[in-house]
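Student: Predicted coordinates and the sequence they were generated for:
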Amino acid sequence: MSAPVVLITGTSTGIGLATAVSAARAGWRTVATLRDPGRAGPLRDAADAAGVGDLLEVRRLDVVDEASVTACVADVVDRHGRLDAVVNNAGAGHVGTLEQETVDDVRAVMEVNFFGVLHVTRAALPHLRAANGRLITVTSVGGVVGQPFNEAYCAAKFAVEGFMESLAPLAATVGVSVCVVEPGAVASEFVANVGLDRDTAVAAAGPYGPALRAYLERSAAAFAAAQSPAEAAAAVVATLTDPEPAPRVQTSTAARQFVAVKLADTDGLGVTALTAGWLR
């Protein structure tokens, strides 16, 4: 029997890169996608170093371009005759607050982090049904706990979590397992890619400046103790290979403890007390 086929989005760096290599090491024919294949050098190098370059292929896929998504998924199925799993990993961070940004800024965050996931999921579902396959979406602890200065990002991740939680029981009736994987702080380029200069941002934040400075200092401390992309990827691949995966998986003890505050917080006071402490 040929190796099962998994398509993973957002594999140029971080969790996506580590997941692609780890999935190939686990014996999966891995289709590693990214918006710009010209940035695939580190991914190819990591696959070769792990001895799995022959199991990993790189393809272009831009999650916000529905035509790109449809074409990529169709080509994968045409070449391999199957698609057994998808890992929705592509996403982008964002720091800001609504009074100081435009609604178009928020829409852009939603396009990448929410609608991008929907484009890939919609294109893949018929093939996952045929394979009794698996749909895994990397969300965030920010998809469970709303966080200051992350309004747009958390809104998008909340939307993904709600969508997948709603889809899971329905997809199960046609043989597809749906899971979300929630990382906390991960030592990758994800935060750097937000492109935020702390001093400039604080100076521009006006009345929100003191709160933003406190938030950014707290975030820097959290990411100083972050787990590695490989550790987070291990949780994704475990979910990919588990015969009976849980619908919701956290990638670390810290992530589990953090989301537990929200999941046990029926009146919301516990969460708001926790995050308010980040701003002073």
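Tutor: On my side now, so go ahead.

Student: Every contact and neighbour count from this point should use C-alpha atoms.
Tutor: Fine.

Student: can you pull out the strands in this protein?
Tutor: Using DSSP state E, the strands of the chain run over residues 5-8, 29-34, 56-60, 85-88, 134-138, 177-182, 248-250.

Student: Including distance to residue 79, could the ones you listed go into a markdown table?
Tutor: Supplementary listing: the strands of the chain in a markdown table, determined by distance: least, CA to CA, whole Å:
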| stretch | distance to residue 79 |
| --- | --- |
| strand 5-8 | 11 |
| strand 29-34 | 11 |
| strand 56-60 | 12 |
| strand 85-88 | 15 |
| strand 134-138 | 19 |
| strand 177-182 | 24 |
| strand 248-250 | 32 |
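
Student: Just put those strands in JSON lines and tack on mean neighbour count and distance to residue 71.
Tutor: Formatted as JSON lines, those follow (neighbours: other CA atoms under 10 Å; distance: least, CA to CA, whole Å):
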{"stretch": "strand 5-8", "mean neighbour count": "26", "distance to residue 71": "13"}
{"stretch": "strand 29-34", "mean neighbour count": "27", "distance to residue 71": "12"}
{"stretch": "strand 56-60", "mean neighbour count": "19", "distance to residue 71": "10"}
{"stretch": "strand 85-88", "mean neighbour count": "26", "distance to residue 71": "15"}
{"stretch": "strand 134-138", "mean neighbour count": "25", "distance to residue 71": "19"}
{"stretch": "strand 177-182", "mean neighbour count": "26", "distance to residue 71": "23"}
{"stretch": "strand 248-250", "mean neighbour count": "20", "distance to residue 71": "30"}
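
Student: Put this next to the first one:
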Amino acid sequence: MIDWTGQRVLITGAASGIGRALAVLLAARGALVTAADINADGAAETAAVCAGEALALDLADGSAGPAAVEELVARHGRLDAVFANAGIGHTRRLLKADLDDPGLARLWEINMLGPTRLAQALVRAAEAGGWRARIVITGSENSLSLPPSIQNFGNGLYAASKHGVLILAEWLATECRNAGKPLDVHVLLPGGVYTGLTAAGLGDDPARWPADMGIILPERAAEICLQSLDLGLFHIPTHAHLHDDMGGRYHSVGEATALLQLGKQA
């Protein structure tokens, strides 16, 4: 079980939802939390709740994440963990989406490149300072599949960014392991969690949401996340249906492999 006492932790997207729940739970376990968010007032509220510090941070600026890591290391001498939780939505049906929309650059930067930039900065700091760190990157059930309950919501571009999160996290973990870098990488894969992001697309009343989404509260997602870190897990799903939802892709590739007779000698 991880002893968080005295550990310096940066949480992005900490003004609400899973980010705030993680901040509160980590603080309760003794971590010293920096709550970061583009919503400076929300970050300050979270910091007040968990007796931490607040940081206004817009990860659409590619230099902001690494600068935040450098600032915190300079101020505190170390940074033990980053929860790269910040993310934005983008609901457009692909057949009608404006693929030249400037908002897409912000989507890719915040959802995909932001965590990668944070990981780069964190491993540099940990190597230079001689400590071991960890990064937990928030993906989505959309990282793994097209969940049946939301297939009519026009989530293609958002889902693409979250697919990217997963493969980037897998490559980061692999590169760190193969090169002996002092960074442990994990990816949080939330299913239906009642947050401002999901409520914006589905409405404020979770009781009206599709029953098969199995909506949970952010506090439960945070509990699952920390339990998974205690267990040393890389993939951190919050719902059992995430495993089932991946089945269609797995079976489709298996069927194609069999029909093409790829396992037989040419």
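Tutor: That came in fine, so what should we check first? Worth saying up front: this structure is predicted, and the values here are computed from it rather than measured.

Student: Let me see the TM-score of these two.
Tutor: Comparing the two superposed chains by TM-score structural alignment, normalised by the length of the second structure, the resulting TM-score equals 0.79, with 237 aligned residues with a CA RMSD of 2.6 Å.

Student: Could you point out which of the strands of the first structure sits nearest residue 276 of the first structure?
Tutor: strand 177-182 (21.9 Å; CA to CA).

Student: so where in the second structure does the closest one end up aligned?
Tutor: Mapped onto the second structure using TM-score structural alignment, strand 177-182 of the first structure spans residues 184-189.

Student: post-alignment, that stretch versus the first structure, mean distance?
Tutor: Using mean CA distance after the TM-score superposition for the first structure, stretch 184-189 of the second structure ends up 0.8 Å from its aligned counterpart in the first structure, as a mean over the superposed pairs.

Student: which residue ranges form the helices in the stretch 151-266 of the second structure?
Tutor: For the stretch 151-266 of the second structure, helices defined by DSSP state H, counting those that start in this stretch occupy the ranges 156-179, 196-202, 218-230, 241-245, 247-259.

Student: if we can go back for a sec, contacting residues around the match of strand 177-182 of the first structure?
Tutor: If you take CA atoms under 8 Å, 6 or more residues apart in numbering as the criterion, stretch 184-189 of the second structure is touched by 132-141, 143, 166, 169, 172-173, 176, 225, 229, 233-238.

Student: If we use 7 Å, what do you get?
Tutor: Applying CA atoms under 7 Å, 6 or more residues apart in numbering, the contact partners of stretch 184-189 of the second structure are 133-141, 166, 169, 173, 225, 234-238.

Student: With stretch 74-81 of the first structure instead?
Tutor: Counting contacts by CA under 7 Å, 6+ apart, the residues outside stretch 74-81 of the first structure that touch it are residue 83.

Student: cool, and stretch 97-107 of the second structure?
Tutor: For stretch 97-107 of the second structure, the external contacting residues (CA under 7 Å, 6+ apart) are 60, 88.

Student: contacting residues for residue 4 of the second structure?
Tutor: With contact set as CA under 7 Å, 6+ apart, residue 4 of the second structure has these partners: 29-31.

Student: which non-adjacent residue is nearest residue 90 of the second structure?
Tutor: The shortest distance from residue 90 of the second structure to any non-neighbouring residue, by CA to CA, 6 or more residues apart in numbering, is to residue 158 (5.3 Å).

Student: Map that neighbour across to the first structure for me.
Tutor: Alignment note (TM-score structural alignment): residue 158 of the second structure maps to residue 153 of the first structure.

Student: so that match sits right up against residue 91, yeah?
Tutor: No. The criterion here is CA atoms under 7 Å, and residue 153 of the first structure misses it with residue 91 at 9.6 Å.

Student: out of those two, which sits in the busier spot?
Tutor: residue 153 (27 against 23; other CA atoms under 10 Å).

Student: residues in contact with that one?
Tutor: 93-94, 109.

Student: which of these does the second structure keep?
Tutor: When these are mapped onto the second structure and checked using both residues aligned by TM-score structural alignment, their matches' CA atoms under 7 Å, the preserved contacts are 93-94.

Student: Looking at the contacts of residue 153 of the first structure, which one is closest to residue 65 of the first structure?
Tutor: residue 109 (14.2 Å).

Student: Give the aligned equivalent of that closest one in the second structure.
Tutor: Using TM-score structural alignment, the equivalent of residue 109 of the first structure in the second structure is residue 107.

Student: Please state the offset of the match of strand 177-182 of the first structure from the chain centre?
Tutor: With CA atoms, centre = their mean, to the nearest Å as the basis, the distance from the averaged C-alpha position of stretch 184-189 of the second structure to the chain average is 7 Å.

Student: who's in contact with the residue nearest to the spatial centre of the first structure?
Tutor: In the first structure, the residue lying closest to the centroid (CA atoms, centre = their mean) is residue 138, at 3.3 Å. The neighbours of residue 138 of the first structure, taking CA under 7 Å, 6+ apart as the test, are 88-89, 180-182.

Student: Would you quantify the distance from it to residue 117 of the first structure?
Tutor: Counting by CA to CA, to the nearest Å, the separation of residue 138 of the first structure from residue 117 of the first structure is 10 Å.

Student: Mutual contacts of those two, please.
Tutor: Common neighbours of residue 138 of the first structure and residue 117 (CA under 7 Å, 6+ apart) are residue 88.

Student: any idea how far the aligned partner of residue 25 of the second structure in the first structure is from residue 43 of the first structure?
Tutor: Residue 25 of the second structure maps onto residue 22 of the first structure when the alignment is built from TM-score structural alignment. From residue 22 of the first structure over to residue 43 of the first structure the distance is 11 Å, taken as CA to CA.

Student: No more questions from me, cheers.
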